[in-house]
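K.L.:
with the input below, show me the fold.
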Amino acid sequence: MEKRQFIKDIAVNGDVNGLFLIASANQMQAKNGPFWRLEICDSTGTLNAKVWSPLSTSFETLSAGEVVHLEGRAGLFRDKIDINVDRMRILAPYEMDALDMGQFLVSSERDPEEMHAELLALCKDVFTHKPWRKFVTSVLRNEELAEALKAAPAAKSVHHAYRGGLLEHILSVSGLCMRMADHYPEIDRQMLLAGAVFHDLGKAWELSGGLVNDYTDEGRLLGHIHIGLERLEPFIVRSGLERELAIHFKHLILSHHGEYEFGSPRRPKTREAMMLHYADNLDAKMAQMNSLFKGFEEGETGWTPFQPTLQRFLYNPVRTPEAEPAQRKRRETPKEEQCSLLLKA
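P.N.:
Sure thing, here's the model as predicted:
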């Protein structure tokens, strides 16, 4: 059986021949006629592709979620791999039924069950106030919410935009917050961790996830901040959490985007809210940069293409050499020990 070609196997100036999921499809107009601009993906990544005229006229419609078999050649466009399609066909429903659709779904490298268990263990260790512990554990152990959390991406694109990405992001932000709280002991650790664990919970319903990760109607109309607070409110009430603590917690959720222009209903007005905002922002930026630098070989330096979301080019620099492991101190022989004692005397 011929080995299947994945996105990760495609190189510049190489031939392309494989099955790919259409993540997005837009019909455009060129001088020589209409063409399709596609975003194709599988479990190993995403690439752009173009179907030029006259082949483009063979497809009256192309939709996200369809699987296609395409052949073509990989080139470069604006410093990114771009495929020029020579032949393409859409798979029939019976062919789709025979596929393992998991091969087209990008997932976290970490097991969602392990991440969920790690988050529960962290909460068990930090939350000593009974209402906090009841609130947090009742949410995380709720079957519906837990399953949604394990499957959800953290974004449509940019960072952690894959199955399990939300839980991965939450764990990372929670860890960052606890380390920062170690440095600033005046911080309310339990308040901060509650905000870190639930700041993006609403994304489990804001985004559809699955093969075609897009905004849901609820997500477009309300947004993840409102959705998250709405889902959490019954658990807050049942936990018996003090009103002052509940209000502060809601402030953390409402302000974690930092500024009004970034979709934040409120700006951070407490130490804990400020810390959560910066931890969330830092983790998102580092995840985005790590993803962009994955294409570099070990030790390779260079620039990425221009990143519109960051409004800059990014550079992968030379790394400082690591120091050699310290040699173990050689034990002195009895004779050498006597000489040392005499010299000291």
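
K.L.:
CA only for contacts and neighbour counts going forward, please
P.N.:
OK.

K.L.:
residues in contact with residue 247?
P.N.:
In this structure, residue 247 makes contact with no residue, judged by C-alpha atoms under 8 Å, 6 or more residues apart in numbering.

K.L.:
name the element it belongs to?
P.N.:
Assigned by DSSP states H and E, residue 247 falls within helix 243-255.

K.L.:
what angle do the next helix or strand after that helix and helix 243-255 make?
P.N.:
Next helix or strand after helix 243-255 toward the C-terminus (DSSP H and E): helix 271-293. Put simply, helix 271-293 runs at 30 degrees to helix 243-255, going by axes from the mean of the first three to the mean of the last three C-alpha atoms, to 10 degrees.

K.L.:
before we compare anything, build this one as well:
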Amino acid sequence: MTDKRIFVRDLSVGLQVNECFLVAQASKGQARNGPFWSLKLQDASGAIDAKLWSPGAQAFDDIQAGQFALVAGAVTAYRDQPQINLDGLTLLGTAPEGVDHGDFLPESAEKPESLYAKLEELLSANIGHAPWRRFCKKVLTDPEIRAKLLAAPGAKAMHHAYRGGLVEHTLAVCRVVLALCQLYPDLDRDTLLAAAAFHDMGKAWELSSGLTRDYTDEGQMLGHIVLGMGILEPFLRKARDLDPGLVLHFRHMLISHHGELAYGSPRSPMTPEAMLLHFADNIDAKVHQFQAAVDDPEKIGVTSFVRGLDRYVFNPARVRPEAPQPRKPEQGPSQCSLPLKA
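P.N.:
As a prediction, the model looks like this:
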């Protein structure tokens, strides 16, 4: 295969496409004139919906996600969202010769390894309680955990849905927690930071992190909160210098960080630290969704409808950051120039 030339970010309505993409999702439907395929095509820059109608769709009894495909068609708009109406589709399998996987797997803007190092530094520098500091270090230096966290997305689709997304989200939540603790110094910052570092850890086992992002069997049946608690439990048992009361509070913050029973938390937050973690998690997830909805930061106006936020997003005019003006040196009281009396 030749090098990839056109990415999802380059697609606009009216463009004719003849390019290779990764099939991230595929489902078959039935229309009046025959079956059709609904696809989600992906590369490193993003994803786009595509439709293959009959009679072309009849050539495919099954289309599995996780394989590459050469597609031909035109970019159209459907419900304010771009999609490709396919004229041709050639499936290439999961490992075609000459394909660079880096062109097809989205990754955090900053390298996951760099984000991971910053997370370790933040916890080491800001957790004063030595047993919690040692606990965090033991978990984050475990080779299997490190590899899983580096590759994991922050979610399947809602926010940070790319390699390194989980570490990026975790670091941001820790930074939000740290900032809020400055406003509320009576809170248990050390236990809260430890919980923030591992609140979504189970997502690395809940979601697959290869060519497709989908729920694992364990993820479907248990969810990331239960999975995360199970992974951390052996480390907690070995941390005999941790006070049982602190461990109990830590566990409570993990299981309650979704905020409400309706959103998957077995318990609602019962402490101010647990409530703060819930809001810090939600702040970063929601801000990321708002920012991701804006394709062109310079274009002021309403964007397309964002399903995860259940609303349209407006990109407003903003004050651009300016360097503070240098302050003029304060002048002392003027000196009297009258001659002194003899």
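
K.L.:
circling back to that earlier point, what's the mean distance for the helix holding residue 247 of the first structure versus the second structure?
P.N.:
Helix 243-255 of the first structure, aligned to the second structure and superposed, deviates on average by 0.3 Å (mean C-alpha distance after the TM-score superposition for the first structure).

K.L.:
give me the buried positions along that helix.
P.N.:
Buried residues in helix 243-255 of the first structure, defined by neighbour count with 16 or more other C-alpha atoms under 10 Å: 246, 248-255.

K.L.:
same thing with stretch 259-279 of the second structure?
P.N.:
259, 264-269, 273-279.

K.L.:
repeat for stretch 69-79 of the second structure
P.N.:
Of the residues in stretch 69-79 of the second structure, 69-76 count as buried by neighbour count, 16+ other C-alpha under 10 Å.

K.L.:
going by distance to residue 26 of the second structure, which of the buried residues of stretch 259-279 of the second structure wins?
P.N.:
Nearest to residue 26 of the second structure among those, counting by C-alpha to C-alpha, is residue 264 at 27.2 Å.

K.L.:
show me what contacts the closest one?
P.N.:
residue 258.

K.L.:
residue 21 of the first structure too?
P.N.:
Residues near residue 21 of the first structure by C-alpha under 8 Å, 6+ apart: 40-42, 64-68, 104, 211.

K.L.:
and it, how far from residue 210 of the first structure?
P.N.:
Distance from residue 21 of the first structure to residue 210 of the first structure, counting by C-alpha to C-alpha, to the nearest Å: 12 Å.

K.L.:
also residue 288 of the first structure?
P.N.:
For residue 288 of the first structure relative to residue 210 of the first structure (C-alpha to C-alpha), the value is 21 Å.

K.L.:
now residue 310 of the first structure
P.N.:
Residue 310 of the first structure is 26 Å from residue 210 of the first structure, by C-alpha to C-alpha.

K.L.:
compare neighbour counts for the two and give me the winner.
P.N.:
residue 210 (19 against 10; other C-alpha atoms under 10 Å).

K.L.:
spatially nearest residue to the more buried one (excluding sequence neighbours)?
P.N.:
Counting by C-alpha to C-alpha, 6 or more residues apart in numbering, residue 210 of the first structure lies nearest to residue 105, which is 7.0 Å off, once chain neighbours are set aside.

K.L.:
show me the contacts for the one you found.
P.N.:
42-43, 162-163, 210-211.

K.L.:
wait, residue 228 of the second structure touches residue 200, no?
P.N.:
Yes: Residue 228 of the second structure lies in contact with residue 200 (C-alpha atoms under 8 Å); the separation is 7.1 Å.

K.L.:
between these two, which one's more packed in?
P.N.:
residue 200 (25 against 22).

K.L.:
what helices or strands is the helix or strand encompassing residue 132 of the first structure leaning on?
P.N.:
Using DSSP H and E, residue 132 of the first structure falls within helix 130-140. Other helices and strands packing on helix 130-140 of the first structure, by 3 or more C-alpha pairs under 8 Å, 6 or more residues apart in numbering; DSSP states H and E, are helix 112-126, helix 143-151, helix 189-198, helix 224-239.

K.L.:
and if we set it to 10 Å?
P.N.:
helix 112-126, helix 143-151, helix 189-198, helix 224-239, helix 243-255 (3 or more C-alpha pairs under 10 Å, 6 or more residues apart in numbering; DSSP states H and E).

K.L.:
average offset between that helix and the second structure?
P.N.:
Averaged out, helix 130-140 of the first structure is 1.1 Å away (mean C-alpha distance after the TM-score superposition for the first structure).

K.L.:
got the buried residues for that helix?
P.N.:
Quick answer for helix 130-140 of the first structure (16+ other C-alpha under 10 Å): 131-136, 138-140.

K.L.:
likewise stretch 294-304 of the second structure?
P.N.:
In stretch 294-304 of the second structure, counting by 16+ other C-alpha under 10 Å, buried: 294, 303.

K.L.:
how far does that stretch stretch from start to finish?
P.N.:
With C-alpha to C-alpha as the measure, stretch 294-304 of the second structure spans 9 Å from end to end.

K.L.:
how about the residue nearest to residue 210 of the first structure, what's its partner in the second structure?
P.N.:
If you follow residue 105 of the first structure across to the second structure using TM-score structural alignment, you land on residue 105.

K.L.:
distance of its match relative to residue 143 of the second structure?
P.N.:
As defined by C-alpha to C-alpha, residue 105 of the second structure lies at a distance of 23 Å from residue 143 of the second structure.

K.L.:
do the same with residue 47 of the second structure
P.N.:
For residue 47 of the second structure, the distance to residue 143 of the second structure - C-alpha to C-alpha - is 31 Å.

K.L.:
for these two, indicate the residue with more neighbours.
P.N.:
Neighbours per residue (other C-alpha under 10 Å) separate residue 47 of the second structure from residue 143, with residue 47 holding more: 20 against 9.

K.L.:
grab the nearest non-local neighbour of the residue nearest in space to the middle of the second structure.
P.N.:
Among the residues of the second structure, the one closest to the centroid is residue 160, at 1.4 Å (C-alpha atoms, centre = their mean). Among residues not flanking residue 160 of the second structure along the chain, residue 154 sits closest, at 4.7 Å (C-alpha to C-alpha, 6+ apart).

K.L.:
still on that earlier bit, isn't the residue nearest to the centre of the second structure up against residue 213?
P.N.:
No: taking contacts as C-alpha atoms under 10 Å, residue 160 of the second structure lies outside contact range of residue 213: 11.8 Å.

K.L.:
that older thread, so which of the contacts of residue 21 of the first structure is the closest to residue 334 of the first structure?
P.N.:
Nearest to residue 334 of the first structure among the contacts of residue 21 of the first structure, with distances taken as C-alpha to C-alpha, is residue 42, at 66.3 Å.
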